[in-house]
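S.K.: Sequence and predicted structure, then a few things I'm wondering about:
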Amino acid sequence: MSTTTVKNALTDSSMMVRRSLKHIIRYPSMTIPLVIGPIIFLLLFVYVFGGTLGAGIGGSGGRGAYVNYVTPGILLLAVAGASTATAVAVCTDMTEGIVARFRTMSIFRPSLLAGHVVGSMVQTFLSVTIVLGVAALVGFRPEAGALGWLGAAAMLALLTFAITWIAVLMGLVSENPEMASNLPMLLMILPFFGSGFVPTDSMPAWLGWIARNQPFTPVMETLRGLLLGTPVGHQAWIAVAWCVGIAAAACWGATTLLNREPGR
């Protein structure tokens, strides 16, 4: 790839990122639900179920123990929930003709997707930051130092990157925005069938096996270890492997679909 080609690719990508960020600012109605949903789940589980569920967390009991346990799961709900806006935005571009117009222009095609990915990651981190602030207000007390917070941020960024590419792929395969808004709901179910809200050991054997071997569980256990000082062990490497594998597969699928000419 020549220097000119790289320069043009960077220029086109930065233009698409600005376009995506402007959409986020112009349509806050797509961002607000992404924040409200996880906060509602946080308050529900902490204040309604926290006293009972906290009794079985680490033997310490209490709502305070449970809010520390459940917060990583809520953060993953925030990440998964943000994928809805991404899928809808991509599908809207595909169905309203803007992509067809871009195809006729001399533009670096992957920049279309890069704009959505970067914009979604900014939107997601804004949502995660707000959710973390609310969690702190209701009793979340992390013990992480600077390195722990950096590690947790890197883990969330890697997961967000992977989930965002899945959302982009879902937007490309959706026939209309309504379908695009429903497909990411599958991602929001996974934290519930993992270690997000109760330990996997408390589940039936068959469900516990599924919970331990799905992508979100090692991510949540890694976040707990980094933020709360619990053992991380090999969970971090498993989490990274899941995220890299998912991102690579979804990125390949999305770019392949985008480069395919209409009607083929």
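M.R.: Now that the structure is in, tell me what you want to look at.

S.K.: switch to C-alpha atoms for all contacts and neighbour counts from now on
M.R.: Will do.

S.K.: Quick one: neighbours of residue 221, just the number.
M.R.: As a burial measure, residue 221 scores 25 neighbours (other CA atoms under 10 Å).

S.K.: Please read the previous query as pertaining to residue 260.
M.R.: Count around residue 260 with other CA under 10 Å applied: 9.

S.K.: Residue 169 too?
M.R.: 27.

S.K.: repeat for residue 21
M.R.: Residue 21: 18 neighbours (other CA under 10 Å).

S.K.: Kindly report the same for the one 10 residues further on.
M.R.: By the criterion of other CA under 10 Å, residue 31 has 18 neighbours.

S.K.: these two touch, right, it and residue 122?
M.R.: No: contact criterion CA atoms under 8 Å: residue 31 and residue 122 do not qualify, at 10.9 Å.

S.K.: Distance from the chain centre to stretch 190-209, please.
M.R.: 20 Å (CA atoms, centre = their mean, to the nearest Å).

S.K.: Now it: buried residues?
M.R.: 190-200, 203, 208 (16 or more other CA atoms under 10 Å).

S.K.: which one of those is nearest residue 92?
M.R.: residue 190 (25.9 Å; CA to CA).

S.K.: Use this one as the comparison:
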Amino acid sequence: MSTITTTVADSTTMLRRNLLHMVRYPGLTGFVIGIPVILLLLFVYVFGGTLGAGLPGGGPGGAVQNYLAYVLPGILFIGIAGIANGASIGVAMDMTEGIVARFRSMAISRTAVLTGHVLGNTIQGVLVSAILVGVGLLMGLRPTAGPLEWLGIAGLVTLVSFAVSWLGVALGVTAKSVETASNTPMILLLLVFLGSGFVPAASMPGWLQGFAQYQPFTTFIETVRALMFGADPGATAWLALGWAVLLGAVGYVWARALYVKKSVR
């Protein structure tokens, strides 16, 4: 078989391994899904009346429903950022518990182990997003997106999940322990809070607005928010795509270089 065929076959095997882990050990998957759902309920039903009343423009649904429509994309990317934590922990466990040493003695592609984690966590990110949208609909969310807009949302969610998973994998390879691997991806969650996920960037202090407006997660959130409610995201969509490709490329190069370096020791 060619190198590409072998890599694809080995990556598929590793993907199957990671999916089986998710089924047999559902605790982490349940945590990744449960936390965003709890945050959505908390922010909408506890803070939504106050925060929704302060949103510009308003709408016919009342403050709580207005805030639900506003905050859902932000919570959605909280869930996607959270999968980096699972990717980082999973790779760190493989690196520290000896399974990677066994893989080195087998005739498999070096990067297949990492790719399996990335694909598994990308699937998890898409699943989390679908569940959050479903919960939002049950709470009264009424998006106006058409089929093309939903396709665009699905494509961006998948791409960002893929990129974030590579970053999480890179952090997992870098980590010296599972405990460290569980903490370092928290920076991605912080970026969601420092963006327009929960309040408009314009409401932030002037020194923070520039960063909040152009950092990766704000562009992701604003693009999904626009597509979900029939608005044109304009240049923000292209900026979001650029950020996603850049983050994925950095994560891939970083993870692969570190993994290959550690594999030859």
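M.R.: On my side now, so go ahead. Given the structure is predicted, the values throughout are model-derived calculations rather than measurements.

S.K.: can you tell me which of the buried residues of stretch 190-209 of the first structure are in helices?
M.R.: Using DSSP state H to define helices, the subset of these located there is residue 208.

S.K.: Nearest spatial neighbour of residue 114 of the second structure, chain-adjacent residues omitted?
M.R.: Nearest non-adjacent residue to residue 114 of the second structure, counting by CA to CA, 6 or more residues apart in numbering: residue 169, 6.8 Å away.

S.K.: mean per-residue distance, the host helix or strand of that neighbour to the first structure?
M.R.: Following DSSP states H and E, one finds residue 169 of the second structure within helix 147-174. Overlaying the first structure shows helix 147-174 of the second structure at a mean distance of 0.5 Å from the equivalent residues (mean CA distance after the TM-score superposition for the first structure).

S.K.: and that helix, what other elements does it pack with?
M.R.: helix 62-96, helix 112-138, helix 178-183, helix 216-228, helix 235-263 (3 or more CA pairs under 8 Å, 6 or more residues apart in numbering; DSSP states H and E).

S.K.: For it, list every residue counted as buried.
M.R.: The neighbour-count check on helix 147-174 of the second structure (16+ other CA under 10 Å) flags 149-150, 152-154, 156-174 as buried.

S.K.: Now do it: which range of the first structure does it align onto?
M.R.: Using TM-score structural alignment, helix 147-174 of the second structure lines up with residues 146-173 of the first structure.

S.K.: starting at the chain centroid, how far to that stretch?
M.R.: Using CA atoms, centre = their mean, the offset of stretch 146-173 of the first structure from its chain centre is 5 Å.

S.K.: likewise stretch 204-211 of the first structure?
M.R.: The answer for stretch 204-211 of the first structure is 24 Å, by CA atoms, centre = their mean.

S.K.: next one: stretch 240-252 of the first structure
M.R.: Worked out by CA atoms, centre = their mean, stretch 240-252 of the first structure lies 13 Å from the chain centre.

S.K.: mean deviation of it from the second structure?
M.R.: Mean for stretch 240-252 of the first structure is 0.6 Å (mean CA distance after the TM-score superposition for the first structure).

S.K.: in that stretch, what counts as buried?
M.R.: Neighbour-count burial for stretch 240-252 of the first structure, with 16+ other CA under 10 Å as criterion, is recorded at 240, 242, 243, 244, 246, 247, 250, 251.

S.K.: do stretch 104-124 of the second structure as well
M.R.: Residues of stretch 104-124 of the second structure classed as buried: 109-124 (neighbour count, 16+ other CA under 10 Å).

S.K.: Roughly how far does the equivalent of residue 129 of the first structure over in the second structure sit from residue 149 of the second structure?
M.R.: Matched to the second structure by TM-score structural alignment, residue 129 of the first structure sits across from residue 130. From residue 130 of the second structure over to residue 149 of the second structure the distance is 15 Å, taken as CA to CA, to the nearest Å.

S.K.: now swap in residue 15 of the second structure and tell me
M.R.: 29 Å.

S.K.: do residue 124 of the second structure as well
M.R.: 22 Å.

S.K.: quick one: contacts for the spatially most central residue of the second structure?
M.R.: Geometric centre of the second structure, nearest residue: residue 80, 2.2 Å, by CA atoms, centre = their mean. Residues in contact with residue 80 of the second structure, defined by CA atoms under 8 Å, 6 or more residues apart in numbering, are 125, 126, 128, 129, 160, 161, 164.

S.K.: Residue 21 of the first structure now?
M.R.: By CA under 8 Å, 6+ apart, the contact list for residue 21 of the first structure reads residue 119.

S.K.: Map it across to the second structure for me.
M.R.: In the second structure, residue 21 of the first structure lines up with residue 19, judged by TM-score structural alignment.

S.K.: how near is that match to residue 121 of the second structure?
M.R.: In terms of CA to CA, residue 19 of the second structure sits 9 Å off from residue 121 of the second structure.

S.K.: swap in residue 149 of the second structure?
M.R.: 24 Å.

S.K.: give me the number of residues near the nearest residue to residue 135 of the first structure once chain neighbours are set aside?
M.R.: Of all residues not flanking residue 135 of the first structure in the chain, residue 71 sits nearest, at 6.8 Å (CA to CA, 6+ apart). Look at residue 71 of the first structure: counted by other CA under 10 Å, it has 27 neighbours.

S.K.: again, but for residue 25 of the first structure
M.R.: Using other CA under 10 Å, residue 25 of the first structure is surrounded by 12 other residues.

S.K.: Which of the three states applies to it?
M.R.: What DSSP: H, G, I helix; E, B strand; the rest coil gives for residue 25 of the first structure is helix.

S.K.: could you check the angle helix 110-137 makes with the strand or helix carrying residue 18 of the first structure?
M.R.: For residue 18 of the first structure, the host element (DSSP H and E) is helix 3-26. For helix 3-26 of the first structure against helix 110-137, the angle by axes from the mean of the first three to the mean of the last three CA atoms, to 10 degrees is 40 degrees.

S.K.: tell me which residues of helix 3-26 of the first structure are tucked away?
M.R.: Buried residues in helix 3-26 of the first structure (16+ other CA under 10 Å): 9, 12, 13, 14, 16, 17, 20, 21, 24.

S.K.: With stretch 70-83 of the second structure instead?
M.R.: Neighbour count says stretch 70-83 of the second structure has 70-83 buried, by 16+ other CA under 10 Å.

S.K.: And that stretch, how far out from the chain middle?
M.R.: Remark: stretch 70-83 of the second structure is offset 7 Å from the chain centroid, using CA atoms, centre = their mean.

S.K.: Sounds good, over and out.
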